[in-house]
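Peer 1: quick one, what's the 3D model for this:
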Amino acid sequence: MNTLRTPSEAKLWLQDRGISIQAFALAHNVDAPTCYQILAGRKKGLRGKAHDAAVALGIKPPSDD
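Peer 2: This is a model prediction of the structure:
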């Protein structure tokens, strides 16, 4: 069972693995500034690019389209 992360847990997860936010964004084809905003809590990842970034970071579950 996959557990979701909080934005601060996701940030620590990246730091623990030595992955920059920029490198993560490039590897997951998401927008780096949006990733920064998600991790800072300024965006919730409700739709669009922000949602994609939140899913990639493990903050939100993937949608069941």
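Peer 1: use CA for all of it now, contacts and neighbours both
Peer 2: Fine.
Peer 1: what's around the spatially closest residue to Gln22 that is not a sequence neighbour, how many residues?
Peer 2: Excluding the flanking residues, the one nearest Gln22 by Cα to Cα, 6 or more residues apart in numbering is Ala32, at 5.4 Å. Neighbour count of Ala32, defined by other Cα atoms under 10 Å: 18.
Peer 1: please provide the structure for the following sequence as well, for comparison with the first:
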Amino acid sequence: MQKVMTAEQVKAQFHSKGITVTAWAEEHGFKTSYVYAVLNGRMKGRFGTAHEIAVALGLKAKVQAA
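Peer 2: Next comes the predicted model:
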């Protein structure tokens, strides 16, 4: 089971590993502005790309198909 983290935990993990949000976004094929929006709570990550970002960041658990 995937561990779900808070946005602050994700930011701390990036900082401790020396990863920038921009580098992470480019590596995963997302727009940097969207990643910042998800991390800062402007996009809730309920649907579409925002949801994909939230799952990739570890903010939400990956939904298993039934």
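Peer 1: got a TM-score for the two of them?
Peer 2: TM-score of the superposed chains, computed with TM-score structural alignment, normalised by the length of the first structure, equals 0.87; 65 aligned residues with a Cα RMSD of 1.2 Å.
Peer 1: how near is Glu26 of the second structure to Gln64 of the second structure?
Peer 2: 26 Å (Cα to Cα, to the nearest Å).
Peer 1: those two - which one has more neighbours?
Peer 2: Glu26 (12 against 5).
Peer 1: remind me which helix or strand that one belongs to.
Peer 2: helix 21-28 (DSSP states H and E).
Peer 1: same thing with Val55 of the first structure?
Peer 2: Here Val55 of the first structure is assigned to helix 48-56, by DSSP H and E.
Peer 1: what's the mean deviation for that helix versus the second structure?
Peer 2: Here the mean offset of helix 48-56 of the first structure against the second structure after fitting is 0.7 Å, by mean Cα distance after the TM-score superposition for the first structure.
Peer 1: could you say what helices and strands that helix packs with?
Peer 2: helix 32-40 (3 or more Cα pairs under 8 Å, 6 or more residues apart in numbering; DSSP states H and E).
Peer 1: give me the contacts around the helix it packs on.
Peer 2: Identification of contacts with helix 32-40 of the first structure by Cα atoms under 8 Å, 6 or more residues apart in numbering yields 7-8, 10-11, 21-22, 25-26, 43-45, 49-50, 53-54.
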